[in-house]
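In: sequence? don't have it. structure:
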C-alpha cells in the first residue's frame, strides 16, 4: 500500500493573507491527521470539497495567523474546485454566532465592506453539483471555540442546489451557527475592491492548492474513491498524472511526467 502523502507546506499554494478581522480571537487550528481522517470518511462526491478545504486550513494553521477572512478563503477554494471542473459560487450571508459566553450578529444591516477594508458579514461557498456548501473560516470569530472540529463546516444545501431564503441554524454542540440568507441583490456584496484587485493571486493560490490536494487524491487509499466521484475532469486529471512526480517550490505546485516534462493542472485537457 502506498505511503500516505502529507500536504506540502508550499507558500505558493497559500492564500493572500488579509487584514485581521476586528472580531478575530482564534488562529486557524487543524492537524494533518484530522484532514486525512476527514478525507477518508468523506463520500466520493464530497471528497474533493473536504480535501481542498481541509488542506487549505492546514496550510493556514502552519502559518499561525488569525483564522482567515471569509472572502479570501472562499475565493481560494472557488478557484481550487474550478481546477477539477467543479463549479461553485460565493454568497454573502448574515451570520449569527453564539458560544464562549457571547452572541453576535455579523452583517445584521446587510453584508457590506467597511471603510477600513474589513467585511461586515460573512460568506460561504455554494457547490451545487455536490448539493453542499462550505464554510472554512468560522474560526475567525471569537464565539467559535478554538478546536480542530470547529474549523471546517460542510453542510447540505437547504434547497438541493441553492442556499434558499430560509434561516439555517446549525447546533455544533459547543456553539451555534445561524445562517441568514440575504436578498439576491446582496449576495454579491463580497465583490469589493480588495477582492477584485487581488483576484489573480487568489486564482494562483487556488490552482496550487488544487494540485496539492490532487497529489493526495491519486494515492492508493483515495484513488478509487476519487474515481467514483461524479466529476469527469477530476477523473481525467488522476488518470493523466499516473506515475508523475510532484514538484512544489516557489514557482508553484506541478507534476513531472515520465518524459521529464512539467505540467500544471491547467495544462491537462
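Out: Nice, thanks for sending it over. On a predicted model such as this, the values are computed, not experimentally measured, just so you know. Residues are numbered from 1 along each chain as shown.

In: all contacts plus neighbour counts: C-alpha atoms, from now on.
Out: Will do.

In: Now do the buried residues in stretch 152-159.
Out: Residues of stretch 152-159 classed as buried: 152-154, 156-158 (neighbour count, 16 or more other Cα atoms under 10 Å).

In: For the closest residue to residue 123 other than its chain neighbours, the count of nearby residues, please.
Out: Sequence neighbours aside, residue 92 is the residue nearest to residue 123 in space, at 4.3 Å (criterion: Cα to Cα, 6 or more residues apart in numbering). Residues near residue 92, counting by other Cα atoms under 10 Å, number 30.

In: what does residue 33 give?
Out: Number of residues near residue 33 (other Cα under 10 Å) recorded here: 11.

In: Could you list which residues are in contact with residue 103?
Out: By Cα atoms under 8 Å, 6 or more residues apart in numbering, residue 103 lies in contact with 96-97, 143.

In: second one coming, line it up with the first:
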C-alpha cells in the first residue's frame, strides 16, 4: 500500500534518537547468579593504580594489571590457576611468593555473606573444580594478594552494578610479614563491605591433585605472564620515575637492562593448557 506522503511529511515514521543516548556508554549486562561472570571492561583500574602506587610494589601491580585485564568477562571460580600462574610469573622475575589456601568472609554491617573457601582442607573434585579458595602471599612486597575476590557473589553483584572497585583484585599490606599473617585473621575494607581472611598454608597441599594435572599449563602460562609483566613495567617507566627499581630488585633490573634474559615462550603450549578454562589462560 502506498504511503500517504503528505501525512509522512507531517508525522515522521521515527523520532530522532536523543543525542544523550548516542553518547551514553553501552548498558552493562546485569548480574546473573546462575551464570556468574566478571564484568566486561575496556581498561582495568589496576592500570591507574600502577601509575600511582609506591615504586616498590610496581612489579606486583604490573602482574596483577595484566591478569585483571585478561579476566574481563570471564567465568568466576578461577582462583587456583590464577594464583599459581602469578606465583610462577613473579618467580621468573626474581620475587618470592607462596600460594596459600584461605578462607574469606565478606561482611556488610551485621550481615555475613556467604564465604569463599572452607575452614580446613578443600576438596578437588573429579572435574578439577574445588570448593576451596586460594590467595597469594607476596613475601617480596609484604602483601596478601587476592586476585579473584570479585568472584564473591556480593562483590560481583556490586561490580555489575557499576561499582568497579569491587571487581578489582585486592592487595593487603601485612605489617610483620608471614608470621603476622598466620597469627590470625587479616582484614580489608571495600565500603560497604569488610573482607576478613584466614590464611591456611597447612592445607594448600589439598590442591596438589589439581597441580599434578595442570602443572605444565601453570609453567607455560606463568612464563607468558612474566614476559608481558616485564613489558608492562618497562611501559610504566615511560610515564613515571622507576629508576629506583633496579636497586631494589637486582634480578628485575638485569632483565629490564637486557643483561639477563628469561626463557623464551615455546610456540606450542602443552596439552594440559588447552584443558584449562579461558579464565586460566592469563598469557599466551
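Out: Everything's here; your move. Please read all numbers here as calculations on a predicted model, not as lab measurements.

In: Assign the counterpart of the residue nearest to residue 123 of the first structure in the second structure to helix, strand or coil.
Out: Matched to the second structure by TM-score structural alignment, residue 92 of the first structure sits across from residue 101. In three-state terms, and counting by DSSP: H, G, I helix; E, B strand; the rest coil, residue 101 of the second structure is strand.

In: residues contacting residue 101 of the second structure?
Out: By Cα under 8 Å, 6+ apart, residue 101 of the second structure lies in contact with 132-135, 199-204.

In: In the stretch 151-269 of the first structure, mark out all the helices, start to finish.
Out: For the stretch 151-269 of the first structure, the helices defined by DSSP state H, counting those that start in this stretch cover 193-197, 199-217, 220-227, 232-240.

In: In the second structure, point out the residues matching the first one.
Out: Using TM-score structural alignment, the residues of the second structure aligned to helix 193-197 of the first structure are 209-213.

In: tell me the average deviation of the matching stretch from the first structure after fitting.
Out: Average distance, stretch 209-213 of the second structure versus aligned residues of the first structure after superposition (mean Cα distance after the TM-score superposition for the first structure): 1.8 Å.

In: May I see the buried residues of that stretch?
Out: Residues of stretch 209-213 of the second structure classed as buried: 210-211 (neighbour count, 16+ other Cα under 10 Å).

In: what's next to that stretch, contact-wise?
Out: 124, 128, 272.

In: nearest residue to the aligned partner of residue 153 of the first structure in the second structure other than its sequence neighbours?
Out: Mapped onto the second structure by TM-score structural alignment, residue 153 of the first structure lines up with residue 170. Counting by Cα to Cα, 6+ apart, residue 146 is the residue found nearest to residue 170 of the second structure once chain neighbours are left out, at 5.1 Å.

In: which residue lines up with the one you found in the first structure?
Out: If you follow residue 146 of the second structure across to the first structure using TM-score structural alignment, you land on residue 135.

In: same deal with residue 199 of the second structure?
Out: In the first structure, residue 199 of the second structure lands on residue 181 (TM-score structural alignment).

In: which ones are touching the residue nearest to its match when sequence neighbours are not counted?
Out: Excluding its sequence neighbours, the residue lying closest to residue 181 of the first structure (Cα to Cα, 6+ apart) is residue 93, at 5.1 Å. For residue 93 of the first structure, the contacting residues are 107, 110-111, 121-124, 179-182, 187, by Cα under 8 Å, 6+ apart.

In: Arrange those in TSV, one row each, with neighbour count and distance to residue 43 of the first structure as further columns.
Out: As requested, the contacts of residue 93 of the first structure are arranged in TSV below (neighbours: other Cα atoms under 10 Å; distance: Cα to Cα, whole Å):
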residue	neighbour count	distance to residue 43 of the first structure
107	19	33
110	19	35
111	23	33
121	22	31
122	26	27
123	30	24
124	24	21
179	21	24
180	24	27
181	20	27
182	20	30
187	18	29
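
In: Any chance of JSON lines for those, columns distance to residue 245 of the first structure?
Out: Below are the contacts of residue 93 of the first structure laid out as JSON lines (distance: Cα to Cα, whole Å):
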{"residue": "107", "distance to residue 245 of the first structure": "46"}
{"residue": "110", "distance to residue 245 of the first structure": "47"}
{"residue": "111", "distance to residue 245 of the first structure": "44"}
{"residue": "121", "distance to residue 245 of the first structure": "42"}
{"residue": "122", "distance to residue 245 of the first structure": "39"}
{"residue": "123", "distance to residue 245 of the first structure": "36"}
{"residue": "124", "distance to residue 245 of the first structure": "34"}
{"residue": "179", "distance to residue 245 of the first structure": "42"}
{"residue": "180", "distance to residue 245 of the first structure": "45"}
{"residue": "181", "distance to residue 245 of the first structure": "44"}
{"residue": "182", "distance to residue 245 of the first structure": "45"}
{"residue": "187", "distance to residue 245 of the first structure": "41"}
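
In: thinking again about what came up before, buried among the contacts of residue 103 of the first structure? Make that a PyMOL selection.
Out: This is the PyMOL syntax for the buried subset of the contacts of residue 103 of the first structure, where burial follows 16+ other Cα under 10 Å:
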select buried, resi 96+97+143
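
In: lining up the contacts of residue 103 of the first structure with the second structure, which overlap?
Out: Retained in the second structure: 96-97, 143, out of the contacts of residue 103 of the first structure (criterion both residues aligned by TM-score structural alignment, their matches' Cα atoms under 8 Å).
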